[in-house]
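> below: sequence and its predicted model.
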Amino acid sequence: MDLTKSFPRSPKATIAGVTMAARAADKGRASAAGTLGEYNYDCPMDRMLFAFLGTDGVEYLAAVSSSSDDSGVAKLIEAKLASKSHKEIDDYNHHLLRHAPKAGTDGVGYFLSGRERVGHGRTDIFTWPDLIDVEEGREVPHRSDTPDWAKPAH
């Protein structure tokens, strides 16, 4: 995968039912190929995935590199999920998809600056996965649950 010429999959895309797994796999492949471009493998959202699975970037990359498709990393994920309940998986997916800066932190300013730069005027966006998708040209439904910290000042 050459991330200097294309985007990785959405954080919402799954492997074995786990969000962020496909995007981390794409970035891992690109990292191994030296074509990561401006992306970062083992970034904070990747580490959220790794922590949930009980792995790290090295083991995940080895699984990604073990096959030309997602089958190698799917085997790792399925093995790591064996001890987890459906509720734990659903909770992780929900948490990752709602990942946003905490109100009152420096992360809010960083997020809002990024949203202004790449969000195409979408002031309803307040999660990292939605901002990533908008930046990379994917369709993101308009939200009605935008928290006060993310709403434009009047």
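All right, it came through fine. Numbers count the residues shown, from 1 in each chain.

> going by C-alpha atoms from here, please, whenever you check contacts or count neighbours.
Noted.

> I figured residue 126 hits residue 97, correct?
No - counting by Cα atoms under 8 Å, residue 97 is not a contact partner of residue 126; they are 10.7 Å apart.

> ok, the two, which is more surrounded?
More crowded of residue 126 and residue 97, by other Cα atoms under 10 Å: residue 126, with 25 against 17.

> in three-state terms, how would the more buried one be classified?
coil (DSSP: H, G, I helix; E, B strand; the rest coil).

> measure it to residue 85 for me?
In this view, residue 126 and residue 85 are 29 Å apart by Cα to Cα, to the nearest Å.

> also residue 43?
Taken as Cα to Cα, the span from residue 43 to residue 85 is 26 Å.

> adding another structure so you can compare the two:
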Amino acid sequence: MSETTVASLALDLTTTFPRSPRETLGGYVHAGRMLDKCRAVVAGTNGEFHYNCPLDGFLFEFTGIDHEAFKAFVATGADDTAVATWINENSQVKDPEAVVQWNNKMRDMRLSDMPVPLQMFLEGYIPQYIPAGKIVRVWFDVYDMEEGRL
């Protein structure tokens, strides 16, 4: 596979948004969004989006997957199905119940449950980027509100 394949799969995140973190890939929430950002970084179309951000870090920490190994595999031009298979093969988590519990923990993570540095960051980010009158109940709301899904 070639870089042109990665480029053809990559979203232009200067004009569109990555998937919602609520969407699953390979059974994991946020994995599709992380893949969208990684492909865009490889293709140079990431704009203001960052790969290996704190949210990506939660997935890498849970699965034990190395972010550089993930990026290297994505750079081969792997499609979504191949990436989902790779995630499952390389994840240290083999118990489906543990994955469901982690997914639900991530879906339900309130700002007050987050590490303090992320709380501090979001304290300024939310009023700057979330439409007035919108109430952020959980972390994923921030992305879906800012990107017009909620």
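Noted; the coordinates are in hand. Note that the coordinates shown come from a computational prediction; the quantities given were computed from them, not determined experimentally.

> give me the neighbour count for whatever residue of structure 1 lines up with residue 87 of structure 2.
Using TM-score structural alignment, the partner of residue 87 of structure 2 in structure 1 is residue 77. Residues near residue 77 of structure 1, counting by other Cα under 10 Å, number 22.

> likewise residue 135 of structure 2?
Neighbours of residue 135 of structure 2 (other Cα under 10 Å): 12.

> show me what it lines up with in structure 1.
So, by TM-score structural alignment, residue 135 of structure 2 is matched to residue 124.

> ditto for residue 49 of structure 2
So, by TM-score structural alignment, residue 49 of structure 2 is matched to residue 39.

> swap in residue 77 of structure 2?
That one, residue 77 of structure 2, aligns with residue 67 by TM-score structural alignment.

> tell me the spacing between that match and residue 46 of structure 1.
20 Å.

> and these two? which has more neighbours close in?
residue 46 (22 against 11).

> which residue packs closest to that one, ignoring adjacent ones?
Using Cα to Cα, 6 or more residues apart in numbering and skipping the chain neighbours, the partner closest in space to residue 46 of structure 1 is residue 24 (5.9 Å).

> SS state for the residue of structure 2 most remote from its centre?
Centroid-distance maximum for structure 2: residue 133 at 25.6 Å, with Cα atoms, centre = their mean. For residue 133 of structure 2, the assignment made with three-state DSSP gives coil.

> with residue 45 of structure 1 instead?
Secondary structure of residue 45 of structure 1, per three-state DSSP, is helix.

> residues in contact with it?
For residue 45 of structure 1, the contacting residues are 20, 96, by Cα atoms under 8 Å, 6 or more residues apart in numbering.

> likewise the one 4 residues further on?
Counting by Cα under 8 Å, 6+ apart, residue 49 of structure 1 makes contact with 19-21.

> helix or strand for the aligned residue in structure 2 for residue 49 of structure 1, which one?
Under the alignment defined by TM-score structural alignment, residue 49 of structure 1 corresponds to residue 59 in structure 2. Using DSSP states H and E, residue 59 of structure 2 maps to helix 54-63.

> contacts for the helix or strand following that helix, please.
Using DSSP H and E, the helix or strand that follows helix 54-63 of structure 2 in sequence is helix 67-74. Residues from elsewhere that reach helix 67-74 of structure 2 (Cα under 8 Å, 6+ apart): 6, 35, 38-39, 42, 52, 60, 83.

> average gap between the following helix or strand past helix 67-74 of structure 2 and structure 1?
Sequence-wise, the next helix or strand downstream of helix 67-74 of structure 2 (DSSP H and E) is helix 80-90. Comparison of helix 80-90 of structure 2 with structure 1 after fitting gives an average deviation of 1.6 Å (mean Cα distance after the TM-score superposition for structure 1).

> angle of helix 80-90 of structure 2 against helix 54-63?
Inter-element angle recorded for helix 80-90 of structure 2 and helix 54-63: 50 degrees (by axes from the mean of the first three to the mean of the last three Cα atoms, to 10 degrees).

> off-centre distance for helix 80-90 of structure 2?
Helix 80-90 of structure 2 sits 15 Å away from the centroid of its parent chain (Cα atoms, centre = their mean, to the nearest Å).

> re earlier: may I have the secondary structure class of the match of residue 49 of structure 2?
Following three-state DSSP, the label given to residue 39 of structure 1 is coil.
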